[in-house]
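Asker: Provided below for reference: sequence and predicted model.
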Amino acid sequence: MFKTHPKRKIAVIVVIVIAAVLVAGRLYLPFWVKDYVNTQIALLDGYRGGIQDIDLNLWRGAYKIHTLEIRKQENGLDVPFAAARTVDLSVEWKALLEGAVVAEIDIYGADLNFSKTQTGEGGGWLELVDALSPFNINRLAVHGGRVAYIDYTAEPNINLFVKDIDATVTNLRNVTDKENPLPSHITISGTSIGDGVLSFDGRLNIFREIPDFDTTSQLKEANLEAFNDYGRAYAAIDFEGGKIGIFSELAAADGDVTGYIKLVATDVTMVSTEQEENPLNALWETLVSGFVELFENQPKDQFALRVPIEGNLDNPEGDLWPAFISIFSNAFEKAFTKNEDGTINFQDAIEKEE
């Protein structure tokens, strides 16, 4: 009868034990990572929440977080702050060709809600991101997100939002394009309240103590009546019809910003003052409606103004006198275009700083 050599038998047992340990470790690892992530979320100051599940993909150096929810808790407030259907964290293999070991994050179904008392400031978010990824983040992408500002003190609640967001930030760790003063690129698209079309494009440098940037943004063809909750609460006005566009170019260097914000409203109609029970509100809405009609560009049926932005990023200032003059320029000289002016770039910010 064939007899197994004692040393061979021991080796077989050792291999089986190691294999069993590896299998058991692989099966337990997702539970450990899930507990670890939930522990890190619990460390956020003033927030609570967690995740439901974790998927590991060791072969590509990645893991997926499923069903993330974080809620704000403060002074009796308990409302959603951040949520995501899936968060995919992985090694950015393309960057390895540049000799850098960095990570990338893809977020699917993101949902962020801000308010006066819910800004996210001081929560410890950078510490959470550092804990979730062993490497610096070089690329961040959002697929199908939503960002809202909600005023819970107003009745009804004011809810300004952008949905269907697709956003990408690349080269955050400056793996490529190292000589560029603004090495990172950011693009955002989405749909605003009132079905406006949002687009944002910019370059930035996050390695400065105060980041430098050069950005352009536009919101086109948003329905004015969708903003009535906000208009009633802060300006005591109601819109019955019309479209609004918001266009901006901003650039900053060493903490000093230059640029503008341009608002263009077309086909504006106000709600009839006969429907207003408060006589003071009716008088105010009559004055506003009359002002808009008097100072609109008649051929374009367009009311617009352009607010220059200058100063320090901590306290930028809008120059009101040029903004007021711009109303007349749009009305009686040449109608403002419904896009960016193309007049601001990063060199302008550098010259302002000098």
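Answerer: Cool, got the structure.
Asker: use CA for all of it now, contacts and neighbours both
Answerer: Will do.
Asker: SS state for residue 150?
Answerer: Look at residue 150: counting by DSSP: H, G, I helix; E, B strand; the rest coil, its state is strand.
Asker: That one against residue 157, yeah?
Answerer: Yes: Residue 150 is within contact range of residue 157, at 6.7 Å (criterion: C-alpha atoms under 8 Å).
Asker: who has more neighbours, those two?
Answerer: Under the criterion of other C-alpha atoms under 10 Å, the comparison of residue 150 against residue 157 puts residue 150 first, with 18 against 13.
Asker: so where does the spatially most central residue of the chain fall, helix or strand?
Answerer: Of all residues in the chain, the one closest to the mean position by C-alpha atoms, centre = their mean is residue 147, 6.6 Å from it. Here residue 147, judged by DSSP states H and E, is contained in strand 137-151.
Asker: Check the offset of that strand from the chain's centre.
Answerer: Relative to the mean C-alpha coordinate of its chain, strand 137-151 is positioned 5 Å out (C-alpha atoms, centre = their mean, to the nearest Å).
Asker: just stretch 50-58 next, same as before
Answerer: With C-alpha atoms, centre = their mean as the basis, the mean position of stretch 50-58 lies at 24 Å from the chain mean.
Asker: Return the set of buried residues in that stretch.
Answerer: Taking 16 or more other C-alpha atoms under 10 Å as the neighbour-count basis, stretch 50-58 is seen to contain the buried residues 50, 51, 53, 54, 55, 56.
Asker: Just the ones of those residues in strands?
Answerer: Applying DSSP state E to the buried residues of stretch 50-58, the entries found in strands are 50, 51, 53, 54, 55, 56.
Asker: how about JSON lines for these, with distance to residue 318 added?
Answerer: Formatted as JSON lines, the entries for those read as follows, by distance: C-alpha to C-alpha, whole Å:
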{"residue": "50", "distance to residue 318": "41"}
{"residue": "51", "distance to residue 318": "43"}
{"residue": "53", "distance to residue 318": "47"}
{"residue": "54", "distance to residue 318": "47"}
{"residue": "55", "distance to residue 318": "49"}
{"residue": "56", "distance to residue 318": "50"}
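Asker: Below is an additional structure, to be compared with the one above:
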Amino acid sequence: MKLSKKVWILIAVAAIIFAARLSMPYFVTRHVNKVLAAIPGYRYTLSDVDIYLYRGAYQLKELRVFKENENNESPFIYIPVIDLSVEWSAVLDAALVGQVTFENSELNFTGSKNSTNGMDVDWMQPIRALMPLRVNRIKITNGRIAYYDSTTVPHAELVLNSVNASAENLLNITEDPGMLPASAHLAAVTPGNGMLGVKIKMNVAKSFPDLEINLKFENADLKAWDDFLKAYPGIHIQQGNFNLYTEVVMMDGKTEGYISPVIENLKGVSIGKRKADDERAGWKSISTFLLANQSKDRLSTRVPITSVTSDSTVAVVPVLWNVLWEGFVKAFEEKREGTLKLKTVVNEDSGIVKQLEKKAKKEERKERRRKKREERKKKKEES
């Protein structure tokens, strides 16, 4: 029986789709290898690339990223599954964007002097290159972050387990009249069963993002930190619970906030060997303070942290880390009279807070005017 022209066209289209599906893994794998090979200072291994057309996704399997000039067998990054897909929830907002999920990922930092610990690379660049759509959502499930330093005695080790994090609305797909439309959350378990929680509101559209950060770190048993504390502050603690609270606002390169450490039931603090003098400037004030105040049931303070960064091209993460570390160290610095002065910051008179409130009100007024224009337009059309 002779087939009609329409049938032949359907057969041809089906053949093209089938051939495209068969060849797709080759071209996708080739592109993935090209992107990963372009990361300076790092080498990688990749097990497989799987494609899931029915949900607009593909996955990278068993990705390991190593630092080129290190003989360490443990990868700097290990991710069993990276899922890159269409963010279908954003389609309801008439936006075709992508989301990236890292499943059971591991990130391993080291205390080596020559190690940059990934700060020398903009890791969003390869993520954007791997995702054919603009990335609007990033998710981390059941991750692990570890820090090791084999140069200390004892070796220092600090591990965050059960790391679950997400960053959403990075492209401001969901309309928000506020000035910080994107959000991020992180939760993790620290040594000593401490609970770390971080909430962030941000505007990543700017070259140097605006951020509001709220961090809580609670109920960590310091006995589980024994090796780490021996290695850096050079102290041994028999008993104690540690808490930390921080709120930080970063706007237009200016930073204001506070950091508030709280130590409870501190007992049995003794001095030991410390890390080399040129690397322990911050730890010295911490160990001195704990030794001087170990008889107190509860130690707490609230110290302001401020910073100004004029260069908008610098990386935000290192800047933020330096600001938080400086504030943390200052919280334990001894004053001349031997006590800590309690301070507060980010009150109603704070310059940055005033700017935030002013801009938020401005955005609200703009949103109200927009809605009124739409209402007038709708009434005009109905009449």
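Answerer: Perfect, I can see it now. Just so we're clear, the structure is a prediction, and the values are computed from it rather than from any experiment.
Asker: follow-up on the earlier one: what's the match for the residue nearest to the centre of the first structure in the second structure?
Answerer: In the second structure, the residue paired with residue 147 of the first structure according to TM-score structural alignment is residue 145.
Asker: hang on, isn't its match packed against residue 108?
Answerer: Yes: the pair residue 145 of the second structure and residue 108 passes the contact test of C-alpha under 8 Å, sitting 6.1 Å apart.
Asker: now the helices for the stretch 251-354 of the first structure?
Answerer: For the stretch 251-354 of the first structure, applying DSSP state H, counting those that start in this stretch gives helices covering 279-294, 320-328, 346-353.
Asker: I meant the second structure, not that one.
Answerer: For the second structure, the helices identified by DSSP state H occupy 5-37, 88-91, 124-130, 226-231, 281-292, 316-330, 351-382, in order along the chain.
Asker: Of all the ones you listed, which one is nearest residue 274 of the second structure?
Answerer: Between residue 274 of the second structure and the helices of the second structure, the tightest spacing by C-alpha to C-alpha is seen for helix 226-231, at 6.0 Å.
Asker: Let me see the contact set for residue 128 of the first structure.
Answerer: Residues in contact with residue 128 of the first structure, defined by C-alpha atoms under 8 Å, 6 or more residues apart in numbering, are 40, 41, 44.
Asker: Tell me the counterpart of the first one in the second structure.
Answerer: Residue 40 of the first structure maps onto residue 35 of the second structure when the alignment is built from TM-score structural alignment.
Asker: Let me have the helices of the stretch 251-354 of the first structure in JSON lines, extended by mean neighbour count and distance to residue 212 of the first structure.
Answerer: Shown next, in JSON lines, are the helices of the stretch 251-354 of the first structure (neighbours: other C-alpha atoms under 10 Å; distance: least, C-alpha to C-alpha, whole Å):
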{"stretch": "helix 279-294", "mean neighbour count": "15", "distance to residue 212 of the first structure": "37"}
{"stretch": "helix 320-328", "mean neighbour count": "16", "distance to residue 212 of the first structure": "25"}
{"stretch": "helix 346-353", "mean neighbour count": "17", "distance to residue 212 of the first structure": "9"}
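Asker: Adding distance to residue 206 of the first structure, write those out as TSV.
Answerer: Conversion of those to TSV gives the following (distance: least, C-alpha to C-alpha, whole Å):
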stretch	distance to residue 206 of the first structure
helix 279-294	41
helix 320-328	31
helix 346-353	15
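Asker: count of neighbours near the counterpart of residue 176 of the first structure in the second structure?
Answerer: Using TM-score structural alignment, the equivalent of residue 176 of the first structure in the second structure is residue 174. Neighbouring residues of residue 174 of the second structure were enumerated by other C-alpha under 10 Å; the total is 16.
Asker: And the one 3 residues further on, by the same measure?
Answerer: One way to gauge burial is a neighbour count; for residue 177 of the second structure, by other C-alpha under 10 Å, it gives 16.
Asker: What separation do you get for the nearest residue in space to it that is not next to it in sequence and residue 93 of the second structure?
Answerer: Across the structure, with C-alpha to C-alpha, 6 or more residues apart in numbering as the measure, the residue nearest residue 177 of the second structure apart from its sequence neighbours is residue 363 (5.5 Å). In this structure, residue 363 of the second structure and residue 93 of the second structure are 21 Å apart, going by C-alpha to C-alpha, to the nearest Å.
Asker: out of those two, which sits in the busier spot?
Answerer: Between residue 363 of the second structure and residue 93, counting by other C-alpha under 10 Å, residue 363 is the more crowded of the two (16 against 11).
Asker: Quick one: the strands in the stretch 101-250 of the first structure, in order.
Answerer: Counting by DSSP state E, counting those that start in this stretch, one finds strands in the stretch 101-250 of the first structure at the ranges 103-108, 111-114, 137-151, 158-170, 184-192, 197-205, 212-223, 239-253.
Asker: what's the closest of these to residue 325 of the first structure?
Answerer: Where the strands of the stretch 101-250 of the first structure are weighed against each other on C-alpha to C-alpha, the nearest is strand 239-253, at 17.8 Å.
Asker: The closest one vs the second structure, average offset?
Answerer: Taking mean C-alpha distance after the TM-score superposition for the first structure, the mean distance separating strand 239-253 of the first structure from the aligned residues in the second structure is 1.0 Å.
Asker: for that strand, packing partners?
Answerer: For strand 239-253 of the first structure, the packing partners by 3 or more C-alpha pairs under 8 Å, 6 or more residues apart in numbering; DSSP states H and E come out as strand 212-223, strand 256-270, helix 346-353.
Asker: Now render these as JSON lines, adding distance to residue 19 of the first structure.
Answerer: JSON lines is the format used below for those (distance: least, C-alpha to C-alpha, whole Å):
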{"stretch": "strand 212-223", "distance to residue 19 of the first structure": "52"}
{"stretch": "strand 256-270", "distance to residue 19 of the first structure": "60"}
{"stretch": "helix 346-353", "distance to residue 19 of the first structure": "58"}
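Asker: Determine which of these approaches residue 142 of the first structure most closely.
Answerer: strand 212-223 (17.8 Å).
Asker: In the second structure, which residues correspond to that closest one?
Answerer: Under TM-score structural alignment, the counterpart of strand 212-223 of the first structure in the second structure spans residues 210-221.
Asker: in the superposed pair, what's the mean gap between that stretch and the first structure?
Answerer: Stretch 210-221 of the second structure versus its aligned partner: 0.9 Å mean (mean C-alpha distance after the TM-score superposition for the first structure).
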